[in-house]
Each structure stands twice: as C-alpha cells, then as structure tokens.
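> Quick check, what structure comes out for this input:
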Amino acid sequence: MSLSSKKTITDLPGSEISGKKILIRVDFNVPQDKSTGAITNNARIVAALPTIKYVIENGAKSVILCSHLGRPNGAPNSKYTLRPVAEELQKVLGKNVTFIDECVGSKVEEKVAAGKEGEVFLLENLRFHIEEEGSSKDEATGEKKKASPEAIEAFRSSLTKLADLYINDAFGTAHRAHSSVVGFKGEPRLAGFLMKKELEFFSKVLENPEQPFLAILGGAKISDKIQLIENLLDKVNKLIVCGGMAFTFKKIINSVEIGNSLFDEEGSKKVHDLVAKAKKNNVELIFPVDYICGDKFDKDASRKTVTDSEGVPKGWMGLDAGPASREEFKKAILSSKTILWNGPAGVFEFDAFAEGSKAMLDACIEACQKGATVIVGGGDTATVCKKYGAEDKLSHVSTGGGASLELLEGKNLPGVANLSEKK
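Next comes the predicted model:
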C-alpha cells in the first residue's frame, strides 16, 4: 500500500464539493473534567477546523461530523455524550453547530436531508452502538458481545446514506477497522488535512527518506517493539536504542551490570538476531554508555551517574541517559538528514530524570533548523514535545500513537487502505 497514492481533500476541485453533503470522520476524543464533564483541552477540536472550514468555504450543502469519545462499550452513556463538544466546536468555528442525539437511523437521515444550506451537524458518539467497533465488553462480567454482520452492514449503510462523499481526518483511529473508518460505501473517500499531513510525512520516511536516515527508539520493552525494529533495520542507516529497553541490549551484548533496571526476559531472546540483522544491513547501532540512576522509581529518588564499566549498583535502577550518552546521541542526530523518534530517553515524567529526553529534543530541534526532517511518532514522545512546548519546532509530531506505530511496523492501516486512489 503506497501512502502517497491516496486521494486527499486537495485532489478534489472545489466544484465537486459545492452542493454536496459531506461526512467527516473526526477525532473529538477530548479530555474532560471527571466531575463537570467540561472539556479540559480542545486541541483536537481546533485541529479539525481547517478541513471543516475548507468544505464550508467550497460550498458544501451540509457538513456531517462523526466521532467517538471514550469507551462507552457499545451502549449509550450520558458520561460520553458529544453534546459538550458541539458547544465547544460552535465557539471555535464561529458558526452554529446542530447536535443530533443519535448517529444512525431514519431520524438522523431525515434531519440531515432537511438541513439548511451550509449547515454543520455533529452526530452523537459512534461508540454508543456496538456496530461501530464490532464488539463490546461488559465491564462487570468481562463478557464479550459481538455485533452480527447484518447489524454492522445496516449501521454502515445508514452512515453512507447521510452523505455524497467521505473525508477521514482521524489518523489516530486509522489502524482500527471500525465502521466509521472503513464502512462508508460511496466515492470518493478522501484524506482531510490532518490525515494528509500524516501520510505525507510517513510516506517521506517509509518510501523515500533522505539519507543518512536515523531512527531513535526508546521505551521499556524490546518485545513491544520487535516488529518495529525489524522493519526499520531494512530502512535506516543508524539506530539509537535508548530508554528502558537499552538495558536488555547492554546486558546481553556487553554483559553490563544493570542492577534493578528494566530487563525484558522475553525480548532478550531476540537481541542477538536483531544485532546480526543490523550488521548484515550495515546499520550502525548506538547505545547509551552511561546512566543516571535512582535508588527507587520515584521523582525524589537519590541520583548518581555511572558508566558501562562501573555498571548500575544493586538496588539502583537506570532511569535516564548520562552526559556522555547525550553527546553521542547529539552527534548522531546532527549528522542525519531524516530522523524518526519513537520513545523517550528516560523517565521524563520525573524532572530529575528528564535531562536525556530534553537533550534529545534540543538536538532534534537543532537538526530541524539545519534542514533535517524530524518526525515524532506519537505517544510518549509527543508528550515530551508538549512538555517543553516544542510541537511546532519539529517537522511533524504525529497525532496517532498506535496508528503511527503500526505504520512504522510495516502494517497496512485499514483507514488508509480504505481511501480512494488518485487516478
């Protein structure tokens, strides 16, 4: 599946949007205050505005927005209603938004059909129906319930009836074969501006990276990232392994004493194979050579710096990359043209052990300023960028943790595969 061959919102002339009813799958899964339900961060709503405004400005007859919110497990639950999102969207869009308290069925179809010219609708939470995800789990009993193929088909058919064309702007759910992601039957099915940006940057990295290409992989377990490492070893020139999973590599390859640091028993069995593949593909592997240790996993832990030869003392754990490691990482980053970063260098949530991740971020910003393409693959690494207000200082910070990970593992994403092909 080629990412660059998918049809996007700008591939369609404005004349083909004019007068059309348009269904947009957005990601309005926003954080809310537990007691009041008030939206605590509207970034995802604001991020969808360029796509919404573009179709309005090009004369869409109506704009129908659909999203999930939380995990209501396939049944209506007032805690997860999208009504407050409609109010927030109305504020930031500066235009009336009609909330419909259902997402499929004749009532929705009638309301949309009777809509005024240029009206914006927000449908109720897609996950109030088991047919969106295909199954649900009873929280009390843990029992799984499956939707019938006929019910799923009817749900998808109702969504399709609402609109003349479909736009997916929810990259964060693109790895899920959910009804709103893959079930719209009409043509064309386009990527919105958010999805388009994700596809452009990931196609650059996966299909045509400028060399030298460096990947930085952090995180706790090798076993969680084996497929990712395997796939990237076929593409990169250099690979930095940092964070918790570096200790498993160091113990197996160099017999470094790691004290109470993370050790991934299952992942350790794969270390020699991964190192052999790197050697075969002429990929330079870069590991930390010193560590900031803590005597406990705590923000107030006592700290000390140790080298490889000293090892991590018993009862202590490595929680961040040391100063010599940070220099090595910086050297590798500044000598690369394409940099993909997935996983922090240490326990950045504790300020005492955040220096490694901050230094890595600073080096990536410097590389970006010097013309390198720097892509952050969502999840914890995106949180590092947010913590230091650096989201706009890098080429691209992905909005999809799981989706970007699966893409980098070499998997096809259902939500991307479902988009129409450029002719």
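> CA atoms for contacts and neighbours, from now on please.
Will do.
> Contact partners for the nearest residue to Phe99 once chain neighbours are set aside?
Nearest non-adjacent residue to Phe99, counting by CA to CA, 6 or more residues apart in numbering: Leu122, 4.9 Å away. Listed by CA atoms under 8 Å, 6 or more residues apart in numbering, the contact set of Leu122 reads 64-66, 82, 86, 97-100.
> Second input sequence below; structure requested for side-by-side comparison:
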Amino acid sequence: MSQPGIPPMPAGATRKRNVYDVLETLGEPNKTLLIRVDFNVPMDSNGNITDDSRIRGALPTIQCVIEAGCNAVLCSHMGRPKLVQAGADDEATRHERHSLSLKPIAEYLGNLLNKEVVFAPDCLDAKDIVSQLSGGQICVLENLRFYKKEEKNDPEMAQVLASYADAYINDAFGTAHRAHASTHGVPACMTDKSKVGIGILVASELAFLDFRHTSDDKITAIIGGSKVSTKLPVIQGLLSNVDNLILGGGLAFTFLKAKGINIGTSLVEEGMIDTAKTLLEQAEAAGKKVFLPIDAVCAQGFPKAPMNPKGTKTFEMKVGAGIEEGWMGLDCGAATIDSFKSALAESSKICFNGPMGVFEIAPFDQGTRMLVDELEKVTRNGTITVVGGGDSVAALAAFDKTSSVTYVSTGGGATLELLAGDKLPGVEIIPDYEG
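Reported below is the predicted structural model:
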C-alpha cells in the first residue's frame, strides 16, 4: 500500500504502525477513527487564529482517513482551562470555557477543507453525535482539558474516548511527551493493537528528528537559546551522534566563561560552568568539533525596544580579550557565522534548535538571520535541515523563511525530549510495524 507523505525512517530505526497500516487493517470504508490532533493554536482577543500551522499540519492525516471513506473524530486540548476544571459556575469560568472552546477551530477546519465539520460540545458525551457519522465525515470534540481526567491519564476517560471509534491515531506530536488519557490511555486500553497507529505528521517528526540512527555522513547540531540547563539534555543526547556542535545564544556565554574568556555582564549560569567545561572536554575527546562565538555584538544593558546599531559594540571572543565590563552580549557577529559556513556546507543533515541572539529586538536579530540565510543555501544544495523549538521556528517565521528549510518541527517540549534521546509516552505506546 502506497504511503504518501511518510518519509522513510533512518537506517536501523524501527518504524511505528501508521494511519495507512491501520486503514489497511480495517479493510473497508465507513469505519470511524479517533485522531488525537494538536489544535492548541494561538488566538487574538477577538478569537481569530493567528497561526494555523498546527491545524494545517494535521490535514494530511485527516484527508487520508476521509478519502478512504472513513470518519474522523478529532480530539485535542486548548490552553490550560483551570477554572473550568475547578467546576465553578461564574462569569470568569464561562469566559474561559468560551475562549478555550474548540468550536471556532471546528468552523475554521471546515472552511479549510470546504467540508462540513460536526462539533460535539462535550468530549465525554459525544456517543450519539459520533454514531451518526458516515461516508467520511469529520467531528471535532470539545476541549479535552475541560476535564481534569485528561492530564491525569484517567482510564475511565480513555475508555469513553476509545468507545467512539474502531481505531486510534496519534497525530499530536506536540503532546507526545505527555502520558495523558488521549495520548496514552486510549491506545493502552484498545485490545486490538493493529488498529492503533501514528499519523503522517508524527511519522514525519520521528523520521526527521532521529539523529541517533545515522549513516557516516556529516551531521551538525546548532544549539542556541538562553540557558545551558534547559538545553543540557539535548546537547548530551546529540553529542555522540554529530560531527559538529555549534553553540550560540545566551547559553554560549557560560561555555565561553568556562574557557576563560571575559563575558562582561552577559548571561551566565555560574552553577553550570563546570558542566560546560566537562562537555567541551568530552567533545574534544570524542573528536567532535565545537564552534563557539568568536565575536559578540553587545549593548550596555538589555534593550526593551529596537535600538540604533551605533549604540552597540562588537568584541572579539578570545582568551585575554572578550567583552568589557558593563557590556552585555546579545548576539553573535558576522565573523562567527563565517567561522562555521564550511561545516554547514559539508553537512548532510543539520539540526537547528535555538536562536543565536535576541532575534526579537533589532539589531540583535542579525546573527540568527545570517544563520538562517546559510541554512537556506545549504538546503538548496541538498542538505537536510531540520528546525525545532519554539524560538527557532518563530525566528524562521519572522524572517519569512519557514519554507526555506527541509522540515520545521511542530513540537516544543516533545522536540527537545526526542533530540535528547528520551522516550515519548505517546509514541512508545504505539506498536511497531512488523510487516
């Protein structure tokens, strides 16, 4: 059976059963599939969706199911509805229920697909609505997190959700690192595991974010962001699988200080300096090449708004020099980007997780912008470029470069945990393909 949209797993990696395998097992139309999607999208004060990428990311799996003549029951969370969970009946609770309802998402999805989408106003009382679906219809259940049971992985809630359908698909990579009723409980309670699988989006994430099973090709990881402590598991998880490790952003200053370079008033985690030193030693012992900023664009304090470049100063980052006191490193300079151009050009696969500077505030966006331009170049030349993490994805969008790389991950915490080599409960519960 052809499986459009699903990339091959790296050599040596085991693939999970997916939506195509499940449809083949079902063998006939008019079956109903419960699909866990991630429709937790940002909305403005008027209820307008400001970024629909997560909805669009689920479309291939939804279309795959309905084109097979089967019905799609979609379930998701939206935000953190603590007032609704508390059970109070007051104006604030009603506002939260309204603002975090998935009803507008159902309407938006219907417009995207030019197809009627049924909405079930209670995710645990939708049996009658679901039973009336036929011939490839779509139903969106109300916000799963209106019930505390969802995040507690309550078996009773899982049983109710499972009872709606003949099969289950998890296509919500953004919540795959959580063992919730809809991500873990439902597949766990289904007796016929051949009717359990992942969607096209999750299959793509697993293939592109797998840096453990690689060939002898050159692999480069670019890790930025503000804190070493946040990215430490990712750095440790990737270190044994990459040839080049590029460290930037605020976390780089902890590594620079570990090397004895002055960093002025730049962000530093004093308690992580010894860890940073150990990581650099481990990388050197393993024959890995580590790149750190060789110049830093600085300001006298953290800016709250865009500032004139004339108010900045660039310092050379080397032992005996570095950033003067009173100056704070907020971006890497052009020399830094130039220093790892050749490593990027020689790479067959690149992972970018974390910006090079405070990209939200000009002129400290230039380091990340120049890096993204380089990623665009090597992508055109055949390098697989994978971008993950909220800030990195936001930077791509800000520079209008989202389509300039090979793959953009939809996960936040799930992306970090997968890159770190951790198991994702929502994925591990899905059976391996044994065909």
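> Kindly provide the TM-score of these chains.
The TM-score (TM-score structural alignment, normalised by the length of structure 1) is 0.91; 400 aligned residues with a CA RMSD of 1.7 Å.
> I'd like the contacts of Leu122 of structure 1 as a markdown table, with secondary structure appended.
Listed next are the contacts of Leu122 of structure 1 as a markdown table, based on DSSP: H, G, I helix; E, B strand; the rest coil:
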| residue | secondary structure |
| --- | --- |
| Ile64 | strand |
| Leu65 | strand |
| Cys66 | strand |
| Leu82 | coil |
| Ala86 | helix |
| Val97 | strand |
| Thr98 | strand |
| Phe99 | strand |
| Ile100 | strand |
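> show me where the stretch 51-200 of structure 1 has strands.
Counting by DSSP state E, counting those that start in this stretch, the stretch 51-200 of structure 1 has strands at residues 62-66, 97-100, 119-123, 135-137, 144-146, 165-168, 189-191.
> And the helices in the stretch 201-350 of structure 1, which stretches?
Assigned by DSSP state H, counting those that start in this stretch, the stretch 201-350 of structure 1 shows helices spanning 226-232, 245-254, 265-268, 271-280, 323-334.
> Can I get those in a markdown table including mean neighbour count and distance to Glu406 of structure 1?
Formatted as a markdown table, those follow (neighbours: other CA atoms under 10 Å; distance: least, CA to CA, whole Å):
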| stretch | mean neighbour count | distance to Glu406 of structure 1 |
| --- | --- | --- |
| helix 226-232 | 18 | 8 |
| helix 245-254 | 20 | 19 |
| helix 265-268 | 16 | 19 |
| helix 271-280 | 15 | 19 |
| helix 323-334 | 19 | 24 |
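> For those helices, could you give me a markdown table that also reports distance to Ile22 of structure 1?
Converted to a markdown table, the helices of the stretch 201-350 of structure 1 look like this (distance: least, CA to CA, whole Å):
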| stretch | distance to Ile22 of structure 1 |
| --- | --- |
| helix 226-232 | 36 |
| helix 245-254 | 45 |
| helix 265-268 | 46 |
| helix 271-280 | 47 |
| helix 323-334 | 43 |
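> Aligned counterpart of Glu110 of structure 1 in structure 2, please.
Alignment note: Glu110 of structure 1 maps to Asp128 in structure 2; criterion TM-score structural alignment.
> Oops, could you answer that again for Ser336 of structure 1 instead?
So, by TM-score structural alignment, Ser336 of structure 1 is matched to Ser347.
> tally of neighbours for the nearest residue to that match once chain neighbours are set aside?
Leaving aside its sequence neighbours, Ser347 of structure 2 sits nearest to Lys218 (CA to CA, 6+ apart; 4.6 Å). The local packing of Lys218 of structure 2 (other CA atoms under 10 Å) involves 19 other residues.
> From Phe340 of structure 2, how far off is Lys218 of structure 2?
Distance, Lys218 of structure 2 to Phe340 of structure 2, by CA to CA, to the nearest Å: 14 Å.
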